[in-house]
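In: dropping a prediction and its sequence here:
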Amino acid sequence: MAVSAGKTTRLLSYCVSLNKIRVAAVQLRKYSGFENSDESKRLKYFVESQDTTRVWPDELMGPISPQDKRFPLPGNIGVSQSQANQEQPRFVLRMPDILEDSTQSDKQLSIVSQLIAESDYLDESSEMSSDGENITDSIIRKYLENATVELAIQPCPKVLYKEFRSIFLEMPKQEISVLTITQKTEHEMSMWSQEVEEEREKLLKNFITTATEICHLLRANNFWCDFIDPSSGQAYFGPYTNSTMFETDDRYNSLGFRIDDLGCCKVIAHKRWGSHSFVGSVVTTASIHHDVMTNLLKHLP
C-alpha cells in the first residue's frame, strides 16, 4: 500500500502478527544468493554399499542378514542378474517446508491485504469521502482496526541522513531507506508499571528477532543494512559510537510519528494507535521501490 504525503512516499503494510514479517523475510531469503551453495551439499543420499567382502553373519544384524547380497530373501531367492546390474534408485531426503498454520481469520485478512495492495493511494487518516462508505472501504477500515503491526518503508529524510551517519559508522555514502516497525501495545506506554515493563521486554525481543531477519534478507541481496537497538539507541551490528537515537527522540517526528513531552518524560505516538505503540527502525541502502522491498510487503500478512 502506498501513501503519498506531500513529496514523501511511504509504503505501508499492516498485519496481525510481527511473526508474519519475520516469516516473510525468511521465506524470501531462501531465494536469494546469500546462501547459494552447491545443491549437492543440501541433499543426503542413501546409496547401497558395493562392498562384497562383508563377513556373514553381520555384526549388527546377526544371522538374519543375507549371506549374499544378490539373494536377500530367505532360501537364496533374489532378483535376476539383469535387474541386479541396473542402477539402483537413490532416495533423497528433503527438508520439509516449515509453514505456519493459518486460521480462517488469517485467510480473511490475507484477502483484505490484497485489496489494500491493489489500491494506489490510501490516506493515513482513513477519512472516507462524502459520497458514503462503500464495502471495500468498510473492509479496509475493519482490517486496519484489527492490525497490530505496521511496516512502513520510506526514503531517509535529509534531516536524518547526517544523524544516521553518526550512528551507523559503516553506512555507505549513498541514498538510504528507513523501515519503521510499529507494534501496537496493550498497555499505555506513557506510564510505568510492571505489566508495561514486561510487555516492552517482549516487544523488544520480537523486534530484534524480526529486524535481524530483515537485515539478513537485505544483505543476502548485496545491500548494506543495520537497525537501531531500542534498548541502547545504538547500531545493533555496527561499532560502538557515542551517538544514540532512542524511541522517544524528537527526530522520529520526521519519520511520521509524534513525540509528546509529558514533563516528566517523553512518549512516542502513532497516528492510529497513539501512545499504545512500540517503534523500531531499520536502515538500508535498498531503494523503497526495489523488488526485495516490494516483495517483503507483498508477502504480508
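Out: That came through, no problem. Numbers count the residues shown, from 1 in each chain.
In: when you work out contacts or count neighbours from here on, use the C-alpha atoms and nothing else.
Out: OK.
In: doesn't Ser13 make contact with Val3?
Out: No: applying Cα atoms under 8 Å, one finds Val3 not in contact with Ser13, separated by 10.3 Å.
In: between those two, which one's more packed in?
Out: Ranked by neighbour count (other Cα atoms under 10 Å), Val3 and Ser13 place Ser13 first, with 25 against 18.
In: and the more buried one, that one's in a strand?
Out: Yes: counting by DSSP: H, G, I helix; E, B strand; the rest coil, Ser13 is part of a strand.
In: another one to put next to it:
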Amino acid sequence: MKTSAVCPQMRLFASRLRQFSTQTGMAQAPIIFVKGGQSARPNSLLGPADKQFPFPGDVSHKSALEEVGSQPEMSILSDTRHSINSLVSANRVDADATYLNELRINALEEAQERAGDWPIELSLQECPRLLKKDLKFLFPDLKLDKVAVSVLNLTQKTENDMASWSKDMEEEREVLTASFVSSAQAICNSLRSCGYWADFVDPSSGRPFLGHYSNYALFETDDVYKYMGFNIEDLGCCKVLKHVAWGSHAFVGTLFTDAPMDSQIVKDILAKVNEED
C-alpha cells in the first residue's frame, strides 16, 4: 500500500515540520516504589526502619526525595597550573564546533528561504523487497532483516529540467538538496522522539546522513526506484528519474524508518503535508 500527500510549497512544509518537531510531549508523573512492602514491620521504638521515611506512619519530607542537581564540571581555568596549549586547544574545540553548527543551521535556513514556490509530494510505502535486501549494506550497523521498514520519498517539483545539465539546474539542485536535508532532519527527529529508528540518504553522497559511514550508496536513478512509483530512463550517457506527473522536473529524497505506516506519528507527519492554512 502506498500513501501520498501533496503540499503547495516546500517552505510552508518546512515551517510546519519545524513547529511539529519542536513540540514537547507530556511528562509522566514520577512513581516512587517502596521495597519490601509485604515484609513484617519492625518495632518502631527502635527507630525508623528507613531513614528516608523517619516520621510516624512512614512519612518523609519532600526535600528528602528531591534529586540532587549534578555538580558543575570544573573548568580548566580553575586549575592553578595549566599550559597555554591546553587553554587554547580546549577553547578552540568548543568554539569551532559551535561555530560550524551555526554555519550549518544558517546555510539550511538560507536554503529554505531560497526554495521556490513549487509543490512537494510525500509518499509512504512498505520498503520494496529488492531494496530491503540492500539495507544491510546501506546500514551495516543495524539488523533490519526481520524488521518492517517503511520508505518515505520526499519529491520536490523543480523549475529546471533535471535531465539537462545547466548552471541554473546545478544551483537549483544544491538548494533542493539543502532544503531536503533540513526537512528530513525534522522528520527523523519527530520519529526518533517517539522511540522509532529513522535515517535518510544524503542526496549528494547516496549514504546515510545520521548513521555510520557505508561503502554502499543509494542514488535516485537506481533501478529500485522503479518499485516506488518512479520511472528510470536510460539516456545512454546517464540515467534520469521521472515523476509520474512532473516528469524529469523532479528531485527526490528518501527516508527510512521502522515506524509502522499506521502509527500515529506517521499519520501526523502526513497530516502536516495536507494541512490547510
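Out: Sure thing, it's come through. Computed from a predicted model, the values in this text were never measured in an experiment.
In: excluding sequence neighbours, find me the nearest residue to the spatially most central residue of structure 2.
Out: Computing the C-alpha centroid of structure 2 and ranking residues by Cα atoms, centre = their mean puts Cys188 first, at 2.2 Å. Closest residue to Cys188 of structure 2 apart from its sequence neighbours, by Cα to Cα, 6 or more residues apart in numbering: Ala198 at 5.3 Å.
In: can you give me the helices for the stretch 51-200 of structure 2?
Out: Counting by DSSP state H, counting those that start in this stretch, the segments of the stretch 51-200 of structure 2 that form helices are 62-65, 84-114, 129-138, 167-193.
In: oh, I was asking about the stretch 1-150 of structure 1
Out: Under DSSP H, counting those that start in this stretch, the stretch 1-150 of structure 1 gives helices at 18-29, 81-85, 104-118, 135-146.
In: re the thing from before, the residue nearest to Cys188 of structure 2 matches what in structure 1?
Out: In structure 1, the residue matched to Ala198 of structure 2 (TM-score structural alignment) is Cys225.
In: one step back: ok, the residue nearest to the centre of structure 2 - contacts?
Out: Shown in contact with Cys188 of structure 2 (Cα atoms under 8 Å, 6 or more residues apart in numbering): Trp197, Ala198, Asp199, Phe200.
In: now with 10 Å, please.
Out: Shown in contact with Cys188 of structure 2 (Cα atoms under 10 Å, 6 or more residues apart in numbering): Ser21, Cys194, Tyr196, Trp197, Ala198, Asp199, Phe200, Leu210, Leu255, Phe256, Thr257.
In: surely the fifth one and Ala259 touch.
Out: Going back to what we said before, that points to Ala198 of structure 2. Yes: at 8.1 Å, Ala198 of structure 2 counts as touching Ala259 under the criterion of Cα atoms under 10 Å.
In: mutual contacts of those two, please.
Out: Common neighbours of Ala198 of structure 2 and Ala259 (criterion: Cα under 10 Å, 6+ apart): Val149, Ser150, Val151, Leu191, Arg192.
In: so which of the residues you listed comes closest to Thr177 of structure 2?
Out: Val151 (18.2 Å; Cα to Cα).
In: not counting its neighbours along the chain, what's nearest the residue mapped onto the closest one from structure 1?
Out: Aligned counterpart of Val151 of structure 2 in structure 1: Val178 (TM-score structural alignment). The shortest distance from Val178 of structure 1 to any non-neighbouring residue, by Cα to Cα, 6+ apart, is to Val283 (4.7 Å).
In: please determine how far the aligned residue in structure 2 for Pro155 of structure 1 is located from Val149 of structure 2.
Out: Matched to structure 2 by TM-score structural alignment, Pro155 of structure 1 sits across from Glu126. Distance of Glu126 of structure 2 to Val149 of structure 2, given as Cα to Cα, to the nearest Å: 6 Å.
In: what do you get for Val201 of structure 2?
Out: When distance is defined by Cα to Cα, Val201 of structure 2 is 15 Å away from Val149 of structure 2.
In: coming back round to it: what do Glu126 and Val149 of structure 2 both touch?
Out: Residues touching both Glu126 of structure 2 and Val149 comprise Lys132, Phe256, Thr257, Asp258, Pro260, Met261, with contact defined as Cα under 10 Å, 6+ apart.
In: and Thr221 of structure 2, what pairs with it in structure 1?
Out: By TM-score structural alignment, Thr221 of structure 2 lines up with Thr248 in structure 1.
In: shouldn't that match be within a helix?
Out: No: assigned with three-state DSSP, Thr248 of structure 1 falls outside any helix and is coil.
In: number of nearby residues for it?
Out: 20.
In: in contact with the aligned partner of Ser281 of structure 1 in structure 2: list those residues for me.
Out: When structure 2 is aligned by TM-score structural alignment, Ser281 of structure 1 is paired with Thr254. For Thr254 of structure 2, the contacting residues are 122-123, 151-155, 180, 184, 199-203, 206, 218-220, by Cα under 10 Å, 6+ apart.
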